[in-house]
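[1] Give me a model of this one.
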Amino acid sequence: MDSNMEKRVLDERLRQIFVELTSIDATSGKESAVADYIIRFVNNLGLKSYRDNAEELSGGNSGNVIVEIMGGGEYLLASHMDTPRSTTGLKHQFKDDRITSDGTTPLGVDDRGGLSSILFALEKAVENKTLKPCTLLFTVCEETTLAGSLYFKPAPNLKYGFIFDSYMTPGHFVTRTCGAINFELVIKGKSSHAGISPEKGINAIMVSAEAMTKFPFGRIDEVTTANIGSVNGGTNTNVVCDEVVLKGELRTDFVSHGEELMGKILTDFTGVCEKHGASMESKYFWDFLPYNITESDLPYIHFSQVAETLGIESVPAKSMGGSDANSLNAKGIKTINLGVGAQNPHGNDEFILYEDLSNASMLAYQLLTTEIKN
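    Now for the predicted structure:
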């Protein structure tokens, strides 16, 4: 690949790889067909790949696919193999400046755009004999549980990485994200006949409703959000409800702040339950941890150098969403999430611009073929 090739022209081979990958239906836990495609692709280039046993954690039909090039090097490039929704029946539409579906299915650009960019760049690097030592990681279940990246066992030589998975345009890279706490609160009341003896019951719905008036829904501050997204309880209209299950999340940039806020919520809800003679069972866990990459960190430096070489502006950004980058940072692999340009992700109106797919592939090529400059 020539770094000064016309960015608005989509290479026919890149288009072919993208079409082939997006034509494979592989939602979370069902990535085996995509894994097979990647393994064949890599093997045809004379490289070795293997699957780990991430399905032991994900419960799916495939592990992650890992390619260690020339010993694996100090850094990795990664993208995920699953899509959030089925792409069965996908009909590609090639318009003046973009690829879309026909509007009846998703395109699957999240994250087949990232996959295509890396594989196309890999093929070109092998052809040009310019490949540098590095590792490629293709994960499972990013869209649901991050199980693939959570299971991944990095080699001791790996120091930093690049995830090709952000909806932002190429050149943007996520250096800071929140972490997320998932919680479940079970409010326990007492059942009774709603018409004959309602006084003998403790209505868990009423208790939950009062408790939720103390919950800080929405955006709390610039780095914190809170939500209860699922409320379930009750059986029949003539029975005082004895149990309600609430599920929600907190997102924040700081672990200490998340723990403090979760503690306050539990205290407030427990107080309301005690007031009405009800009780509460609770559990919570960090779904993913926050991370913060600075200008002095290796991925920031390496990516900025590569983008400058291509004449692409490098733009650090913050995200309130999680990705495989969160898992890798938690493992000590300093990682940034790179913009691929997946527009309207997860919807039937998903699309990707030819220019963005080309730029993402050029960035991948430069990362595969250019070592960091000291």
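[2] all contacts plus neighbour counts: C-alpha atoms, from now on.
    Will do.
[3] Once you drop chain neighbours, what's closest to residue 252?
    residue 224 (4.3 Å; Cα to Cα, 6 or more residues apart in numbering).
[4] Following up with a second sequence; could you model it the same way so I can compare the two?
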Amino acid sequence: MKDSVINTINTTTVEERFLRYVQVDTQSDPSSPSQPSTEKQKDLGRMLADELLGMGVADAHLDEYGYVYATIPANTDKDLPVICFCSHMDTAPDCSGTGVTPVIHRGYRGGDLTLPGDPSVTIRQSEHPDLKNQLGNDIITADGTTLLGADDKAGVATIMTAAQLLMTRPEIKHGTIKILFTPDEEIGRGVDKVDLVKLGADFAYTVDGETAGSIEDETFSADGVTITVDGVSVHPGFAKGKLQSAIKIASEIVSGLPKDRLSPESTGGREGFVHPVAIKGSVEQATLEFIVRDFEDDRLHAHELELEDIVKTVMSRHPGCTYHFEVKEQYRNMKQVLDKYRQVMEIGLEAIRRAGMQPLRRSIRGGTDGSRLSLMGLPCPNIFAGGHAFHGKEEWVSVQDMEKAVRTILHITALWEEWR
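    Next comes the predicted model:
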């Protein structure tokens, strides 16, 4: 179909959806063993499934694990791959997601945005350079007391808006479209219980990126490292020459990390890092949790070897103490899969162009559900949803960028039909 048709479709309902969705508390909990980790994530899942049913998406449903599945039937006779669009419903545990009060800054004129619920929270243009591209646009923030939830309710709202348009605009020819909304992405469990057979998709796109026009086919590879230190516990009144505190040994390990490299605060671009995220314990035993990241698997393993060398050096100063070093794979760089299916990216890039933007091809210094889905056999790059400054009180999203994401989704569906 003509690009101009999709580009003139009214996508403004994405704002209303987003404002409703962010007011549903869906914060996930890494300490919970359940799936989903919090039952409140299902509150949004039920809302989305009901809305999809109301659009006429007959099979929309929320399953026991908190996933929403839905199918938009094909409206063409062509034999096409089944394409899925995926976003996660949960918000990060880093900052409160309870009682989100969205604030709309209409017709942004530039400069800083001071948030009304806590005037000490200011979104400074100097720290958020993408704001320079938003003059005249409508910016949504929280009120300064919580995160906003644009990560990834902006993605959810854009997919839901695109779904409604696909159900009501038959001139947009497309094959079978699948929708997947996941829980617990923010705590690394977003696809733990996904049923790929039931989903039945050949290719997918997560809608979980930031700047308008961005598309990403590469993520970090990621491992988690747990270091358990066993010290020597003795009554402190009789401890001279005997006690060896596991807490102090663990602190020495952290202190031994490089100061000017190999950390999140000292790296950028394609540099990886080793990052301590938790420490707990007692004199007798202490546990350190690390995340290790790099785009190349061999460098990832090299970082882990360097970390263990630091541990060995520290432990050599504490005879009689022992340690255990455990590495668990978390996800792998999806580029190793996506390079085998170039049409997925080519269509994504062309869809962004047809939506009136210059594509920004980027690598993610993090991961998405698409990282694991790709390695599970469902090739899945990531496209933008328009949110920025995720996981904190300065999070914001542009309404107009969400609308661009809706049009990009529609162009993707049309291109798969057109190019076959």
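[5] TM between them?
    Once the chains are laid over each other, their TM-score by TM-score structural alignment, normalised by the length of the first structure reads 0.86; 355 aligned residues with a Cα RMSD of 2.6 Å.
[6] Tell me the residue in the second structure aligned with the residue nearest to residue 252 of the first structure.
    Structural alignment (TM-score structural alignment) places residue 224 of the first structure against residue 272 in the second structure.
[7] so who does that match touch?
    By Cα atoms under 8 Å, 6 or more residues apart in numbering, the contact list for residue 272 of the second structure reads 262-264, 292-295, 299-300.
[8] Go through the residues you listed and name the one nearest residue 331 of the second structure.
    The shortest approach to residue 331 of the second structure among the contacts of residue 272 of the second structure belongs to residue 293, at 9.8 Å (Cα to Cα).
[9] Contacts only, for that closest one.
    Contacts of residue 293 of the second structure (Cα under 8 Å, 6+ apart): 220-223, 272-274, 300, 366.
[10] switch to 7 Å and redo it
    Listed by Cα atoms under 7 Å, 6 or more residues apart in numbering, the contact set of residue 293 of the second structure reads 220-223, 272-274, 300.
[11] where do the helices sit along the stretch 251-374 of the first structure?
    255-275, 298-310, 324-330, 354-369 (DSSP state H, counting those that start in this stretch).
[12] Could you name the helices and strands sitting against the third one?
    It stands for helix 324-330 of the first structure. Secondary-structure packing of helix 324-330 of the first structure (3 or more Cα pairs under 7 Å, 6 or more residues apart in numbering; DSSP states H and E): helix 147-151, strand 334-339.
[13] what do you get for the first one?
    Under the contact definition 3+ Cα pairs under 7 Å, 6+ apart, helix 255-275 of the first structure sits against helix 204-212, strand 279-288.
[14] Just tell me which of the ones you listed ends up closest to residue 36 of the first structure.
    Among those, strand 279-288 comes nearest to residue 36 of the first structure, with 28.3 Å by Cα to Cα.
[15] By how much does that closest one deviate from the second structure on average?
    With mean Cα distance after the TM-score superposition for the first structure, strand 279-288 of the first structure departs from the second structure by a mean of 1.6 Å once superposed.
[16] Just want the angle from that strand to helix 204-212.
    Put simply, strand 279-288 of the first structure runs at 50 degrees to helix 204-212, going by axes from the mean of the first three to the mean of the last three Cα atoms, to 10 degrees.
[17] burial count for the equivalent of residue 390 of the second structure over in the first structure?
    Residue 390 of the second structure maps onto residue 345 in the first structure, with residues paired by TM-score structural alignment. A count of nearby residues for residue 345 of the first structure, using other Cα atoms under 10 Å, gives 21.
[18] wait, isn't residue 345 of the first structure in contact with residue 111?
    No: if you go by Cα atoms under 7 Å, residue 345 of the first structure and residue 111 don't touch, sitting 9.1 Å apart.
[19] got the contact list for the residue nearest to residue 332 of the second structure when sequence neighbours are not counted?
    Nearest residue to residue 332 of the second structure in three dimensions, chain neighbours excluded: residue 221, at 4.0 Å (Cα to Cα, 6+ apart). Residues in contact with residue 221 of the second structure (Cα under 7 Å, 6+ apart) are 293-297, 331-333.
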